[in-house]
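Undergrad: Dropping a prediction and its sequence here:
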Amino acid sequence: MTLILIAIGRVIGCYSYNPFIFEKGMIILKKIMIGVIGKTGSGKTSLINSFSTISNHEFEFIDTPGTLALADQIEEKTSNLDYAIFVLPANEKFSGESFALWQLLKYYQIPTFIFINKVDLKTWDKKELDQNLKEQLGSSSILFNDKLRDESLEEIALQDEVLLDKYIKDGHISEEDIRELIAKRKVYPYYVGSALNRDEISTFFNGIKRWYELSNKNKSSKTQRFFDASFIYTVKVKEDDISSCIKALRKIENENPRLNVKWIKQLDEIQVNLMGDLAGKVLEDRLKKDFNIQAQIVPAQPLYKETVNSSVEGVGHYSPLRHYSEVHLIIESGKRGSGITFDADCPWTVLPRNWQEVVHQEILTEEIPGVLIGAPIIDLKFTLIGGISNLAHSGSEDFRKSTRRAVRQGLMQLKAMNQCQLLEPFYRFKLILPEENVGQAIQDISQMSGEVKISDHRGSIVTLTGMAPVSEMQNYQKKVSSYTHGLGYLSCVFAEYRNCHNASEVIESYKYDPENDINFPIDSVFCLNKINTQIRWDQVDKYCLYPMKN
């Protein structure tokens, strides 16, 4: 037995792929992993079931979800395949989802066989089918059968310059050459049949058996996922379950980092990234089954933010009895995407270093809200230019309170000058749909205050790309599905914050009153004649002790 094993090891050692593994003293044949890919209703499961009636020791056929709402699961299975079978229903138009799945196979460079299924439901013309397939998937899609015709051999030869020269010279293509072209994704053999009726299933199975290459190992080295797009969803649970739900979601996030679990303090809600409503239902079931948490997952409301379009000096004073602090800040707009930045242009002889550090930390760590709707502020630069302390009465908390007041007082000045700006999140989107629906899509996106362009047009399928507000795009997939009759596919990913397209409407709906926000007051507190006195934000400049810059 030992000599036999050594001999076999020497034989198989000459191949780049070892088809055998040794387990518990036995030689076991590794099976070729073949994923069956296709949209819901294409007949993937029927095809796998039909293969089960055929003696099979070489292949393991792996079913994949048929909806891109479960793109994470599809991609997880696809990235480690040896080969793929791409199933297309003959009785349906080529859809946006199908095109996206085809692009996934291209991204991971998976050698692919194509099966045109359900031909029993439609009278089909070989020439028309071939033409349509080439329009959608390219000229490398070539009809195979038991015996390759001369016209198919010519098409195969045209896919490779070296092979074409060889074919012209010899008039012959070897099976090894064809296998190599398939393995390198230069040729996609397609077969026609009916999985449900088992028409041509044996022919297709034998074709895979004949044309796959044993040494092909396409384990992907890709570090970035193909489906990076997702929609933002809110996870609603009982208040008592919030902490345990976040912990559970963190565990799930370890398996799927794109879940991107966040606690949004301003909205008091948990948010996650998902591919669609169905993925939300799957996550609800997972939380219930594995963690006994009853959750409702719904499309999230957009998280608005606020910035400014001009600059101003903000003043905050806090000196009730036995307390003392005053802070002067220049507040100005920063570069879009810069976040919150801080600088100091104030000598330590004016305001000691320790108090300047308190101001610095308060600006960078405290989420001080804006004055339009109380949303987080962003893309602002703060420069400390002055302040006053008292050796006996100043404390860190005093300077934290005067810093918040300085920020809020400056923002109120800018609001009065109409220089506060509401921002909203924008998605970067890709919309794949039939060409007859392009006009509808462009009109819709324009009405959303979005930007759109045609980035690809292949056969009857068009790809639109652009940017649009999250508030408008969040539920647009349902409308796309309706007007394309299920043939359109929309994917979105957060891109950036831009000026809110309907700011007045949003501000009115929030009904936020900064003067009644007791957590972040806009007025200052002075000790006048030994009496604690609140001074309105628009009068502070008349009472402040450190001189105003302007």
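TA: In hand now; what should we look at? All figures in this text were calculated on a predicted structure; none of them were measured in a lab. Numbers count the residues shown, from 1 in each chain.
Undergrad: For the rest of this, base every contact and every neighbour count on C-alpha atoms.
TA: OK.
Undergrad: what comes up buried for the lengthiest helix in the chain?
TA: Counting residues, the longest helix found in the chain (DSSP state H) is helix 396-416. In terms of neighbour count (16 or more other CA atoms under 10 Å), helix 396-416 has its buried residues at 398-415.
Undergrad: From the centre of this protein outward, give me the first residue you hit.
TA: Ala229 (2.5 Å; CA atoms, centre = their mean).
Undergrad: Mind checking what secondary structure the residue found closest to Arg198 once you drop the neighbours it is linked to in the chain has?
TA: Across the structure, with CA to CA, 6 or more residues apart in numbering as the measure, the residue nearest Arg198 apart from its sequence neighbours is Ser50 (6.2 Å). Under the three-state scheme (DSSP: H, G, I helix; E, B strand; the rest coil), the conformation of Ser50 reads as helix.
Undergrad: I figured Ser50 was touching Ser194, is that so?
TA: No. Because the distance of 9.6 Å does not satisfy CA atoms under 8 Å, Ser50 is recorded as not touching Ser194.
Undergrad: Summarise which helices and strands the helix or strand where Gln440 lies is packed against.
TA: Using DSSP states H and E, Gln440 maps to helix 438-447. Taking 3 or more CA pairs under 8 Å, 6 or more residues apart in numbering; DSSP states H and E as the contact definition, the neighbouring helices and strands of helix 438-447 are strand 451-458.
Undergrad: next, the one to line up against it:
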Amino acid sequence: MQYRTIGILAHVDAGKTTLSERLLVEGGSLRAPSGAYLDSDAQEQARGITIFASQAEFQHGGFTYQLVDTPGHIDFAAEMERTLAILDAAVVVVSAPDGVQGHTETIWQRLGALGVPTFLFLNKCDRAAPGPALAEVRSLLSEDCIDLSGGLGPAAEALAERDERLLEVYLEHGYNQAAFIAAAREMVRQRRLFPTFCGSAREGVGVEALLDGLDALLVPHYDPAAPFAAQCYGVRRQPDGTRLALLKITAGTLRPRGHVGAGKVGELRLLRGAKSENLPLAEAGRLCAASGLPEVCIGDGLGAAPPLPGGALKPLLSAKVLFSCPPQQAVSAFKTLEDEDPALAAEWDSQLSQLTVRIMGQVQLEVLTEVLRTRFGMEVSFAPPEVLYLETIAAPVEGWGHFEPLRHYAEVGLRLEPAPRGSGISFASECPTDVLALNWQRLIETHVFERIHRGVLTGSPLTDVRAVLLCGRAHEKHTEGGDFRESVYRAIRHALMHAENVLLEPCVQLSALVEPADAGRLLSDLSRMSAETAPPVPQGARTRVQAVVPLSETLGYAQEFAAYTHGRGMLSLLPAGYRPCHDTAAAVARRAYDPERDVEHTADSVFCSHGAGRIIPWREAAAHMHCRR
């Protein structure tokens, strides 16, 4: 059996779920569209949007298609993005009346970054002629979006223009179906051709042509005889609490009770909408759900498979969780949800008795509130979201840490240096091995990376810093591994307390397409938002404006934009990395973080005096260091 995994992707209200169910009807897996087969969750039905990726199977052309229906709302983009790397092809749905939307461009860019072969379906052509939408798709997404609604023959000239060898065949012999199919397959694989089909999912028009195109032009290859390989793209829990790891078998086979690394599979399940059934064998190319693998997490590569690539659509907001139940109960519930959605990154601060999660937007908070109520019986609310700041330094600075309670000893001297933006934390050593043995130096390196170090302006994570080991000391009898952990943490914090610290804020690349009459308002708003704006560029009858904007200034702006453009404007916001904060003083004042009261991230050192540990405040610690004598 040949398996093909396709994902249906779109902006909200493009008709994505309608198309998914129509494909299932055409493939004989569903009698009639119901709107609830894939969007089976009560919240999905109440809101009319897809929140959780779901999957189903159908047959067509002798192939088994595994269909993944993904969320279209930007707040659940991380859920959508996790499925992209396991797709053999994506079908991007564009509403003909509405045209390309901002989220469509976001999806398109991620598919390009991951190299996923992509088909398009211009939907709702019973409500609007496809011509303008097709022109917009070719203008905004790619000129290689070619209408194949009538098959390859009518598009022969357009296809031949995209391949020199095919052009030679076409000029000499005219249209040759075998040659054109072979060339089109290769162009689809290389993303030099994006087959486009026009129709109406609701009426079933154009769906068969789309399926025929997938049959003819999509040629994935999987080897069931190869060594086992699989990738984990999701985690779900059954109503009885059983944890399921969602796997794509990329090579070999997997059976119930088979071994995966150190784990052993319990059951194999085949997911079909809200239901599932036992699966006796999962062959290469197959999607399945496996129980009994508690150590397998989203993104893991199993067997010979590499890990899945990390997502680019990461939350840039955090929210404090407000709850009345015991903290342990709240933390446990959120850790379960984090297992299913790692982007949540739930963090419990025992010092402040505060639980925070990372989120994409307000709708996600509303969904989380309901999930916690229905699944865990917990009533929670959330404080207003805040942007996720980072911190770095502007100039090199030294820091020292000493940890010497009775019968313990370790001392570390580090130099922190600014590193390129987006590079994270790195480590190097200038300490000779005759001063500190290599095994201790390697342990110090481990401790540099094993925790998130907090900055001293707002307590936000430290980034874009190179930590250089200058000196270190161990005691022949009293040094234990944990001693260097304490001294490394103190040395980094000690350096930050003396540093020229820089607060970094997340920014977004704003791209807007507006009527010329609305361009002035947009440019005025961007100026108010401290944006770096490029000159406006005419694009057809409209105006394209691009800018880099602090994320904090864009919160709620999508609704404002939609209002003054009367829904005719197109707005896309993509992560644009971190930049120095445009209002550092205000941000620091809002956070009201006191680094000296953060005892879990202390800069003070501990020295032994008269048989007991003595705390030396960070301002005085450098003068006491043994390495500096």
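TA: In hand now; what should we look at? Because the structure is predicted, anything quoted here is derived from the model rather than measured.
Undergrad: Which of Ser50 and Ser194 of the first structure has more residues huddled nearby?
TA: Ser194 (22 against 19; other CA atoms under 10 Å).
Undergrad: Tell me who's in contact with the more buried one.
TA: Contact criterion CA atoms under 8 Å, 6 or more residues apart in numbering gives 116-120, 200-201 as the residues in contact with Ser194 of the first structure.
Undergrad: how near is it to Leu47 of the first structure?
TA: Counting by CA to CA, to the nearest Å, the separation of Ser194 of the first structure from Leu47 of the first structure is 8 Å.
Undergrad: and what of Thr463 of the first structure?
TA: Distance, Thr463 of the first structure to Leu47 of the first structure, by CA to CA: 29 Å.
Undergrad: Next: Tyr190 of the first structure.
TA: Here the criterion is CA to CA. By it, Tyr190 of the first structure lies 14 Å from Leu47 of the first structure.
Undergrad: mind checking the longest strand of the first structure?
TA: In the first structure, assigned by DSSP state E, the strand with the most residues is strand 420-434.
Undergrad: Show me what that one is packed against.
TA: Using 3+ CA pairs under 8 Å, 6+ apart as the test, strand 420-434 of the first structure ends up in contact with helix 96-107, strand 305-308, strand 461-469, helix 470-473, strand 489-499.
Undergrad: what's around the aligned residue in the second structure for Gln159 of the first structure, how many residues?
TA: For Gln159 of the first structure, the aligned residue in the second structure is Arg162 (criterion: TM-score structural alignment). Arg162 of the second structure has 16 neighbouring residues, counting by other CA under 10 Å.
Undergrad: Assign Arg162 of the second structure to helix, strand or coil.
TA: Arg162 of the second structure falls in the coil class when you classify it by three-state DSSP.
Undergrad: Against Asn176 of the second structure, how distant is it?
TA: Applying CA to CA, the value for Arg162 of the second structure to Asn176 of the second structure is 16 Å.
Undergrad: And for Glu105 of the second structure?
TA: 35 Å.
Undergrad: what about the two, which has more around it?
TA: In this view Glu105 of the second structure and Asn176 are compared by other CA under 10 Å, and Glu105 has more residues nearby, 21 against 14.
Undergrad: ok, now which ones touch that one?
TA: Applying CA under 8 Å, 6+ apart, we find Glu105 of the second structure in contact with 140-141, 572.
Undergrad: Now do the same for it: its match in the first structure.
TA: Using TM-score structural alignment, the partner of Glu105 of the second structure in the first structure is Phe99.
Undergrad: rewinding a little: what touches both of Ser50 and Ser194 of the first structure?
TA: Each of Ile201 lies in contact with both Ser50 of the first structure and Ser194 under the rule CA under 8 Å, 6+ apart.
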